[in-house]
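Novice: Sequence plus predicted model, see below.
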Amino acid sequence: MFNGYVATIDKGTGRPLRTCLVTLRTSRDIFTQLELSKVDPLACLKVLNASVSKSPAELAPVRPVLEFNMVDPRFIEETDVLSGLDPRPNLMDLTPSEFESLITNLFQKMGLETRLTQASRDGGVDCVAYDPRPIFGGKVVIQAKRYKHTVGVSAVRDLFGTVQNEGASKGILVTTSGYGKASFEFADGKPLELLSGSNLMYLLKEHAGVEARIVMPEDWKDPQPDVQD
């Protein structure tokens, strides 16, 4: 991450002024591939998708990219489940921890910075993701449920409470099944997104090239009873 500031004096007030004129976020791999001694500065900023002031001479500011605290005692090392999947994997064959890692891997493929949380001490959070985009970005809490039956509205209410407790900008609930009318009505107008099994399979194909299946075993029982609305 890089935020370029200029320190000057505000001519209107005479007070010190610190203005951000350029901001960008990139990975270490991309940055180390640059030959900085040979690049054109403006062309390089464009390649890195930087936000640059439209009028630097007038100190027109840009909003700095978000910087997140990536240290949390709940975070654990995630497993790369995506790369080890069969060509046509059945998501119901994964263990609970593998499914949570899969969701974490997927959102990472979608451009978010993700962290997997401990299974028994997560406080209702399976994955924490960070969207670094200015204005639209922020902290995202994600819950994953391998369910056969419709996910009840109580799970959606719990997610909303977690979003508030975590100070997150958004909450995402991902399931292998679906949601009822009450869940969508509760989520309406709130920073919540409900992803069904069909949504999940589409995202896996679109962002990871995985054509997943959801085939329920005959003896499948949902991990916990849920109120289905």
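Specialist: It's in. Numbers count the residues shown, from 1 in each chain.

Novice: From now on I want contacts and neighbour counts done on CA atoms only, so please keep to that.
Specialist: OK.

Novice: Can you say which helix or strand has Thr114 in it?
Specialist: Using DSSP states H and E, the element containing Thr114 is strand 113-117.

Novice: For that strand, name the packing helices and strands.
Specialist: Packing partners of strand 113-117 (3 or more Cα pairs under 8 Å, 6 or more residues apart in numbering; DSSP states H and E): strand 75-76, helix 96-109, strand 127-131.

Novice: tell me the angle of the longest one relative to strand 113-117?
Specialist: Here helix 96-109 points in a direction 170 degrees away from that of strand 113-117 (axes from the mean of the first three to the mean of the last three Cα atoms, to 10 degrees).

Novice: out of the helices and strands packed on strand 113-117, deepest packed?
Specialist: Greatest average neighbour count among these goes to strand 127-131 (a mean of 24), per mean count of other Cα atoms under 10 Å.

Novice: Run the chain-centre distance for that one.
Specialist: Distance of strand 127-131 from the chain centroid (Cα atoms, centre = their mean, to the nearest Å) equals 4 Å.

Novice: Second structure follows, compare the two:
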Amino acid sequence: MTDPRFIDEGDVLSTLDQRPNLMDLTPGEFESLITNLFHAMGLESRQTQASRDGGVDCVAFDPRPIFGGKVVIQAKRYKNTVGVSAVRDLYGTMQNEGASKGILVATSGYGKAAFEFANGKPIELLAGSNLL
């Protein structure tokens, strides 16, 4: 897990109890939160830089044989529904990065076309309700 895009992420998870709304987080803090959460779930995770990140907010590595591998994660702090274009972008990023899985995490939800595109692909769509 060496990549020049990696940065030192902040520990947003420990301060979350003080914030009543995920929309109050800056985009960078939201990306740090997502990175913190995947790390807390046992994945080796690293946040990428804010710009020129190749469409990747976080890279995680699942060490499990067969089921594991490189996971690219995109974090969307949106109020409105996430459209299919974001899912298509993530799929292209997965191909470019050689990732075994892609995860799109949003504070909002996804449209029908987003779920249809992700169906049958190694993509997880996590909506705000799942995140909470």
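Specialist: Done, it's in. Keep in mind that what you see is a predicted model, and the values were worked out from it rather than measured.

Novice: coming back round to it: Gln118 of the first structure: which of the helices and strands packed on strand 113-117 of the first structure is closest?
Specialist: strand 75-76 (6.1 Å; Cα to Cα).

Novice: can you list contacts of the lengthiest strand in the second structure?
Specialist: The residue-count maximum for a strand in the second structure (DSSP state E) belongs to strand 69-76. Strand 69-76 of the second structure is contacted from outside by 30-31, 34, 55-63, 90, 93-94, 97-107, using Cα atoms under 8 Å, 6 or more residues apart in numbering.

Novice: Same check on stretch 70-84 of the first structure?
Specialist: 98, 101-102, 104-106, 115-118, 121-122, 208.

Novice: list the contacts for whatever residue of the second structure lines up with Gly171 of the first structure?
Specialist: Taking TM-score structural alignment, Gly171 of the first structure has Gly102 as its aligned residue in the second structure. Gly102 of the second structure is in contact with Val71, Val72, Ile73, Gln74, Leu90, Tyr91, Met94, Pro122, Ile123, Glu124, counting by Cα under 8 Å, 6+ apart.

Novice: And Gly102 of the second structure, how far from Gln18 of the second structure?
Specialist: Look at Gly102 of the second structure and Gln18 of the second structure: by Cα to Cα, to the nearest Å, they are 30 Å apart.

Novice: cool, and Val72 of the second structure?
Specialist: Going from Val72 of the second structure to Gln18 of the second structure by Cα to Cα gives 28 Å.

Novice: okay, those two: which has more neighbours?
Specialist: Val72 (26 against 7; other Cα atoms under 10 Å).

Novice: so how far is Leu102 of the first structure from the alignment partner in the first structure of that one?
Specialist: Here Val72 of the second structure is matched to Val141 in the first structure, going by TM-score structural alignment. Val141 of the first structure sits 15 Å away from Leu102 of the first structure, going by Cα to Cα.

Novice: so stretch 26-39 of the second structure matches what in the first structure?
Specialist: Stretch 26-39 of the second structure covers residues 95-108 of the first structure once aligned (TM-score structural alignment).

Novice: hmm, who's touching the matching stretch?
Specialist: Here stretch 95-108 of the first structure has contacts from 78-82, 91, 113-116, 119, 126-127, 129, 144, 146, 203-204, 207-208, using Cα under 8 Å, 6+ apart.

Novice: so how far is it from its chain's centroid?
Specialist: Offset of stretch 95-108 of the first structure from its chain centre (Cα atoms, centre = their mean): 12 Å.

Novice: same question, stretch 120-132 of the second structure
Specialist: Distance of stretch 120-132 of the second structure from the chain centroid (Cα atoms, centre = their mean) equals 9 Å.

Novice: can you list contacts of that stretch?
Specialist: By Cα under 8 Å, 6+ apart, stretch 120-132 of the second structure touches 91, 100-110, 115, 118.

Novice: give me that answer again for 10 Å
Specialist: Residues from elsewhere that reach stretch 120-132 of the second structure (Cα atoms under 10 Å, 6 or more residues apart in numbering): 22, 34, 37, 71-79, 81-82, 87, 90-91, 94, 99-110, 114-115, 117-118.

Novice: Just the buried subset of those residues, written out for PyMOL, thanks.
Specialist: To isolate the buried subset of the contacts of stretch 120-132 of the second structure in PyMOL, counting by 16 or more other Cα atoms under 10 Å, use the following:
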select buried, resi 22+34+37+71+72+73+74+75+76+77+82+87+90+91+94+99+100+101+102+103+104+105+106+107+108+109+110+114+115+118
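
Novice: In helices only, show me the contacts of stretch 120-132 of the second structure.
Specialist: Secondary structure from DSSP state H places Ile34, Leu37, Val87, Leu90, Tyr91, Met94, Ala114, Phe115, Phe117, Ala118 of those in helices.

Novice: what does the fourth one align to in the first structure?
Specialist: Going back to what we said before, that points to Leu90 of the second structure. Structural correspondence for Leu90 of the second structure with respect to the first structure (TM-score structural alignment): Leu159.
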